[in-house]
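S.K.: sequence and predicted structure are below.
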Amino acid sequence: MGFDLIPGYWLFLLDWLIRLAALAWIPVRSPPAAARSWLLLVGFVPLFGLPLYLVLGHPWLARVRRQRQAHASQLIRDRQAGLGALRWSPGQSDTEDITRLIERLGDFMPMQGNSVELLDDYDASLASLIADIDAAREEVHLLYYLMFDDRSGRAVADALVRAAARGVRCRVLLDAVGAKPGLRAFRRPLTAAGVEVHAMLAGGLAWRSLSRMDLRNHRKLALIDRTWGYVGSQNLADATFVREHPNRELVARVRGPVVRQIAALFASDWFIETGERLTLDAFVDTLAGNTPAQLLPGGPAYPFENARNVVVALIQRARQRVVLTTPYFVPDDVTLGALRVAALSGVEVQLILSLSNNQRLTRWAQRSYYDELLQAGVHIALHRPHFLHAKHLSVDGRIALIGSINLDIRSFALNAEAGLVCFDPAVTARLHAVQDGYLADAQRVTLEDWRRRPRWHRSVEGIARLADSLI
C-alpha cells in the first residue's frame, strides 16, 4: 500500500519544484507583466505551463541573428555619416527629441526632400505596386508578411516573372509562416524565372537553431529601382481573406532620400536571413518633395522595444489631439498609462479600432481595456463595414506614423515591424482625412453604454487579458 503512494509523492514534489523554479527564473527573464501571466499559468498547470514557457516565454534570437543585426546597424550609421546634406534638422521644433529617439533606437536619421502619397484604396494600392514593378528596369525588392495563393498573390508573382524576363534583379523575402501559401504556390515558378526567394524565420524544426518559434517578420515593404518605396499595412493577398469583412489598409508610396532607408532595411533583413551583403553604393538621391521623413524599424533583434518606445513618446508629445488606428489593441502597461495620462491632461485621444476582428482571443482581451480608457476620457470608435487592418497615428496635425505596427505587445516585442514617420502638416492633414472617413462610419463607444454589457462578458474579457503576453 505504501509503495503505491510513492509515485504520487514524486508527482507532488515535481509539481512544487516546477512552481518554485518558475518563481525564481521567469521574473528574471521576462518583463513584469509577462512574468505575471506566465507565473499564473505555471501555477495552475505546472506540467503544461513550464514547457510552454520554455518554447514561447522569452523572445530569444540566435546569436548569429543578433550579431548580423548589430553589424547591419553599425553599417547604416557609418554610411549615414557621409549624408549630412540630406539630414533634416527640426531646429527649435519640439520634434527634435522624437527624431533623435528614432535614430538612436532604429539607426535611421531624419531625411529631407521626400514625397509621400497615401494609398487608401486596397485594389488601387496593389495596382500601383504592380505598375511600378512592370516599369522597373534594374531592381525589385519585396518584403512581406503574407502572400496568398489568390488573385492578388498571382498578380504580383506574374509581375515579378515579367520583370525578371526583362533582366530586372528581383529579390523577395516572405515570412515563413504568414506567407506559407504563397511560398508553396510561387516559390518554384519564381525561382525558375530567375527571382531570388527566401523565407524569413523558417518554421518547423529549424526554429530551434534560429529563434523562438513564434517570432515573425511582420513588415510590408517594397523597393522599386531604388526610386519608389512602399511602407504600410497591406499584404500580398486579396482584400477578402477575412470573410464578409474586406480589409481596409493604408500604404505610403514614397520617393526621395528616405527610400534609401527602405533599401537599407531590406538589405539588413536579407543579410540576416541569407548572410549575403547587398551593395547600396549605386544609390542616387533625388529630392522629390518637401516632407521630412524617417524610417522606424523594430523587432526582437534590436536592444530595445523600438516601436513601443516611439509610440509612447508620440503620445506623450501630443498637446492637442492624437488619433491612433489599429486592428489589434492589447497594450502593455506603459502604453496604457500614456493614453490615460494624455486624456486626463486634456489631450483629445481618439482610438479607432475594427468592430470585426479575425482573432477572437485578441478581441476579448482588447475589450477589457475599454472601461478604464473611457473613464479617463479616451474616445473609442469601432469601424463597422470593413476589417480595419490599417495601422497609423497622428499627433497634433504635425506628425504621422504609417506602417505595420499594431498597438499590441506582439508588435512591440515579438514581431519585426516597420513604420514611416513623417514630420509634415500636409501629410498629416491627408491622414486626418482618412481617419475622419473611418470615424464617419464607426460605432462610438460610451462609458454608460459599455457598462451595460453582460456580466459574463467582463469575466471572459478579464481572463483573456491575463493572456496578453501570450497572444
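M.R.: Received, thanks. Residues are numbered from 1 along each chain as shown.
S.K.: alpha carbons only for contacts and neighbour counts from here, please
M.R.: Noted.
S.K.: tell me how far Leu39 lies from Phe48.
M.R.: 12 Å (Cα to Cα, to the nearest Å).
S.K.: okay, one more to line up with it:
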Amino acid sequence: MFDASHLTLFYLLAEWAIRLVMIVVIPLRRPPEAARSWLLLVLFLPIPAFILYRLIGRASFPTWRRNRFAKTAPERARIAQTLWDPDIPRSRLSLLAESLGGFPASAGHRIELLTDYERTIQAMVEAIDGAETRVHVLTYIFADDATGQTITNALSRAQLRGVEVRVLFDALGSRPWVEKTKAMLALAGIDARLVLPVRFAALRRARGDLRNHRKLCLIDGRLGFAGSQNIVDRDFKPGVVNDELVARIEGPSIAALDAIFASDWFLETREAIEPLPVIRTEGPAILQAMPSGPDFETPGYERLLVEMVHAAEERITIVSPYLIPDQALLTAIRNAVARRVRVDIVISSVVDQHLVSLAQRSYYDELLASGVRLHLYRDRLLHAKNVLIDEEIGIVGSSNADVRSFVLNAEISVILHGGEAGQHLAAIHDAYIASSDPLKLEDWRARPKRARLAENLARLVSPLL
C-alpha cells in the first residue's frame, strides 16, 4: 500500500524526470532567450512548468494545419513568378524578404500613407463602394461598434451589387465582440469566418495564443490597404485613443496580398479562391509584400528587421507600441550606434498592455546607455508599426518590434524600396518625434527601485509568452 512517504518519493521522481527531459527538449524547440526563462521555471517549479509548456510552450501549429498550409504554396509561388521583374535591381534586403516571405519586389505602384484614423476608414468605405468583382477583409479586431457598422454597411452594399465579399477576423483579438460581430455580418449577408477559433479537441489542439494579427482590405485585385489599423472605434479602450498608419496601395503587389488572404481563407475553410489577374499601374513606387508568422519556417520579420539595422549607414527609425527585442535585434541596434548611425525609437507614453509595458521598460536603460534616442509619444497610443532605414528602405505593416510579432503572430509587412514613399515616411517620423518627449538616461535611472524590480520580473516572464 502507498503511504505519504511513497507519494512524496513519486512526486520527487516526477519532478526530476521532468527536469531531465525538459533540459533536452526546450533548447531544441525554443530560441535562447525563451529557453533560459523556461529552464529557470522548470528548475524551480517543474510540474507547473510542464503543464504550462504543454499549453503555450511550442510556437508551432499542429500537423494538420501545416499540411493544409503546404497546399497553398503552389499558388503563392505562381503569383510570385508573375510578379518577378528582371529589370528591377535586387538588393540584399529585397532578396532576403523574398526568401523569407516568398514574394519579390515589383515596380509600378501608387502608394499613399494615411495617418488620420477616420479618413482611413472613409477611404476603405470609398474603395469598397467602388468594388466591381471582389472585396477581401482580414483584421485582428472587428467590432460591432460604429466603425464596424460603417464597414459592414459598405460590404453589404457591395454584396447587393453582386460583388464577392469575404471577411476573416481573429477569434481572440475580436473576443469581446465576436458573437455580435458575427450576427452583424450574417445579417448583412457577408461570408465571414473566424480565424483560429480556440478548439479543445485533442487532435486539433494548437497553442491558443498563436494569432492572425494581419490587417488587410483588398479590392478587385487592384487596390488595397495594409497597416496597423483594426476595424474598431479609435477609443475602444477607455482612456486610450489610437493613432495608426495605413498604406493605401495600387499596383501588382495587391496580387501578393490577395494570395496571402487566400491562404488564410483556405486554412480556415478548405475553400480555394480563384486568383484575379495581376494588375499593373504606372505608379513610381517599388513595393514588396512579406508575410510572416508561425505558418512559415523561420521568424521572417525578426530576421528582416535585424538585417535592415545591420545595413543602415546613417539613420534608423523604429516605431512600435510594443518593444521587446530579442538579443539579435539588441546587438544589431548597439552595433549601429557604435558605427555612428543615429537610432530613433518612438514608443508611447500611453499604456494599454501593462505587463508588456513593464517588460519593455526593462530594456530602456541599456538602449539609452548605448546611445539610442527614445521618444515617448504624448497623449495617445501610437499603435502604428513602421521602420525606416536611411530614408530608403521602409516597412509599413502589422508587426511590432517584440517577441510576439517575431514568433507567435501571423503578420504582414509592406516593404518600401526607395523613392517618394520613403521620404513621406521620414516626414511622418519627424512629426511623431515632434509630438514626443525625449527620454533621458539620467531621468530614467532616477525612477523608484520598486519600478525596476517589477520591470525585471516582467522581463523574465516575457520570453515565455
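M.R.: Perfect, I can see it now. Note that the structure is a prediction, hence the values are computed from the model and not measured.
S.K.: got a TM-score for the two of them?
M.R.: TM-score for the superposed chains, counting by TM-score structural alignment, normalised by the length of the second structure: 0.96, backed by 464 aligned residues with a Cα RMSD of 1.7 Å.
S.K.: more neighbours: which of Leu39 and Phe48 of the first structure?
M.R.: Leu39 (21 against 12; other Cα atoms under 10 Å).
S.K.: Ile316 of the second structure touches Ile393, doesn't it?
M.R.: No. Taking contacts as Cα atoms under 8 Å, Ile316 of the second structure lies outside contact range of Ile393: 9.9 Å.
S.K.: more crowded one of these two?
M.R.: Ile316 (26 against 23).
S.K.: next, Gly8 of the first structure: secondary structure please.
M.R.: helix (DSSP: H, G, I helix; E, B strand; the rest coil).
S.K.: neighbours around it, how many?
M.R.: 11.
S.K.: how close does it get to Leu146 of the first structure?
M.R.: In terms of Cα to Cα, Gly8 of the first structure sits 48 Å off from Leu146 of the first structure.
S.K.: now do Leu280 of the first structure
M.R.: From Leu280 of the first structure to Leu146 of the first structure the distance is 26 Å (Cα to Cα).
S.K.: okay, and Pro74 of the second structure sits in which element?
M.R.: According to DSSP states H and E, Pro74 of the second structure maps onto helix 73-83.
S.K.: one step back: between Leu280 and Leu146 of the first structure, which is the more surrounded one?
M.R.: Leu146 (24 against 13).
S.K.: my guess is the more buried one meets Ala176, correct?
M.R.: No. Assessed by Cα under 8 Å, Leu146 of the first structure is found out of contact with Ala176, at 9.0 Å.
S.K.: show me what Phe261 of the second structure aligns to in the first structure.
M.R.: Aligned by TM-score structural alignment, Phe261 of the second structure pairs with Phe266 of the first structure.
S.K.: how about that match, secondary structure?
M.R.: Assignment for Phe266 of the first structure (three-state DSSP): helix.
S.K.: okay, now the nearest residue to it once chain neighbours are set aside: neighbour count?
M.R.: Excluding the flanking residues, the one nearest Phe266 of the first structure by Cα to Cα, 6 or more residues apart in numbering is Leu143, at 7.1 Å. Leu143 of the first structure has 27 neighbouring residues, counting by other Cα under 10 Å.
S.K.: am I right that Leu143 of the first structure falls within a helix?
M.R.: No. Looking at Leu143 of the first structure with three-state DSSP, it is strand, so not inside a helix.
S.K.: counterpart of it over in the second structure?
M.R.: Using TM-score structural alignment, Leu143 of the first structure lines up with Leu138 in the second structure.
S.K.: now check Arg270 of the second structure against the first structure: what is it aligned to?
M.R.: Using TM-score structural alignment, the equivalent of Arg270 of the second structure in the first structure is Gly275.
S.K.: how far away is its match from Leu119 of the first structure?
M.R.: 34 Å.
S.K.: if you count surrounding residues, which of these two has more?
M.R.: The neighbour count for Gly275 of the first structure versus Leu119, taken as other Cα under 10 Å, is higher for Leu119 (19 against 13).
S.K.: let me see the contact set for the more buried one.
M.R.: For Leu119 of the first structure, the contacting residues are Ser125, Leu250, Val251, Ala252, Arg253, by Cα atoms under 8 Å, 6 or more residues apart in numbering.
S.K.: now stretch 176-194 of the first structure: buried residues?
M.R.: Buried residues in stretch 176-194 of the first structure, counted by 16 or more other Cα atoms under 10 Å: 176-183, 185-187, 190-191, 193-194.
S.K.: and what of stretch 456-465 of the second structure?
M.R.: For stretch 456-465 of the second structure, by 16+ other Cα under 10 Å, it's Asn456, Ala458, Arg459, Leu460, Val461, Ser462, Pro463, Leu464.
S.K.: surely His386 of the first structure and Arg248 touch.
M.R.: Yes. With contact defined as Cα under 8 Å, His386 of the first structure counts as touching Arg248 (6.1 Å).
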